[in-house]
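In: how does the following fold in three dimensions:
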Amino acid sequence: MALLTTTGAKSGNPATTPITYYRDGDRILLIASNFGRTKHPAWYHNVRKNPTVTLEIGTETLTARATITEGDERDRLFAEVVARQPGYAEYQKHIDRVIPVVAFDVLQRRP
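Out: Next up, the predicted model:
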């Protein structure tokens, strides 16, 4: 689990969300599944407007920049995550929206 702190797209206030994360090399991946709901989670809207975030993983605090993956890259990453966590495929079956995969590049690490 990670703690993701974003800046609110509308409010400008910080918001922290506990979330499962995955790794793709040096990048951190988050899946904007919203537990299979029909709308994207609030944190997804926040990173679209304000892509620089804080991630707390274990004892490390990371400053990272979000990129919303698209096309073949999104499909590849989603398939890799589904291989580890098949529940995401079930979520995708029951909703019309494409579940986003957001990749975070670490800009700074702090203990």
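
In: switch to C-alpha atoms for all contacts and neighbour counts from now on
Out: OK.

In: which element, helix or strand, includes Trp43?
Out: helix 42-49 (DSSP states H and E).

In: from the chain's centroid, how far away is the helix or strand following that helix?
Out: Once the chain leaves helix 42-49, the next helix or strand it forms, by DSSP H and E, is strand 52-57. Remark: strand 52-57 is offset 11 Å from the chain centroid, using CA atoms, centre = their mean, to the nearest Å.

In: any idea how far the residue nearest the centre of the chain is from Tyr22?
Out: The centre of the chain sits closest to Leu30, judged by CA atoms, centre = their mean, with a distance of 2.5 Å. Going from Leu30 to Tyr22 by CA to CA, to the nearest Å gives 7 Å.

In: over to Asn13?
Out: Separation of Asn13 from Tyr22 (CA to CA): 26 Å.

In: ok, these two, which is more surrounded?
Out: Neighbour totals were compared for Asn13 and Tyr22, and Tyr22 leads with 17 against 10 (other CA atoms under 10 Å).

In: alongside the first, I'd like the structure of this one:
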Amino acid sequence: MTAIGTRVVQKVSSTRAFARVAPRVVPALDRAVHRLTRGKVLLSALMLPGVILTSTGARSGLARRTPLACMPETGGRSWILVGSNFGREGHPAWSHNLLAHPEADINRKGADIPVTAVLLEGDEREAVWRELVAFWPPYATYQGRVLREIRLFRIARR
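Out: Okay, here's the model as predicted:
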């Protein structure tokens, strides 16, 4: 994507209208395209790197598949997942699942990878938050709209 295209996408994704529509549309499209391409393509990955997270439901115990944007960390063995929920109140369900069951799997570019999730807190969270906002500025807009602290998880290969 071009620099201009990226800025346009960032501006659009920061709007409240996007926050109302995206949670219904983006994951459904991502799941469908991911399934049709046998795990090779995520539409949202045209904007940001992405994974399909398979976590265990906190209450149900059932497998839950969620397409998510991520920030890869140096070395390719860990990623940051952001519980922004598109700047809406309430933590996303997948974040509750990871708190209850930190062992999960991701599918990245067609490869299944077992991971363990760790909730980032304190100074470590703040350092990663600064990197994350530099990586994708709309996250700062999302945080500004909500009273809760957006959860950040580091997921690393098991």
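
In: ok, average deviation of the helix holding Trp43 of the first structure from the second structure?
Out: Compared with the second structure after the fit, helix 42-49 of the first structure shows a mean deviation of 0.3 Å (mean CA distance after the TM-score superposition for the first structure).

In: by contact count, what packs against the longest helix seen in the first structure?
Out: The helix that spans the most residues within the first structure, counting by DSSP state H, is helix 71-84. Helix 71-84 of the first structure sits against strand 101-110, with contacts defined as 3 or more CA pairs under 8 Å, 6 or more residues apart in numbering; DSSP states H and E.

In: hang on, the earlier thing: got the contact list for the residue nearest to the centre of the first structure?
Out: 19-22, 101-103 (CA atoms under 8 Å, 6 or more residues apart in numbering).

In: before we move on, the earlier item: in the second structure, which residues correspond to the helix holding Trp43 of the first structure?
Out: On the second structure, the counterpart of helix 42-49 of the first structure by TM-score structural alignment is residues 93-100.

In: neighbours around the counterpart of Gly8 of the first structure in the second structure, how many?
Out: Using TM-score structural alignment to pair residues, one finds that Gly8 of the first structure aligns to Gly57 in the second structure. Neighbours of Gly57 of the second structure under the rule other CA under 10 Å: 19.

In: surely Gly57 of the second structure is in contact with Thr66?
Out: No - Gly57 of the second structure sits out of contact with Thr66 when judged by CA atoms under 8 Å, with a separation of 11.3 Å.

In: who touches both of those two?
Out: Listed as contacting both Gly57 of the second structure and Thr66 by CA under 8 Å, 6+ apart are Trp94.

In: residue range for the biggest helix by length in the second structure in the first structure?
Out: When the second structure is scanned for its longest helix (criterion: DSSP H), the result is helix 16-36. Per the alignment by TM-score structural alignment, helix 16-36 of the second structure matches no residues in the first structure.
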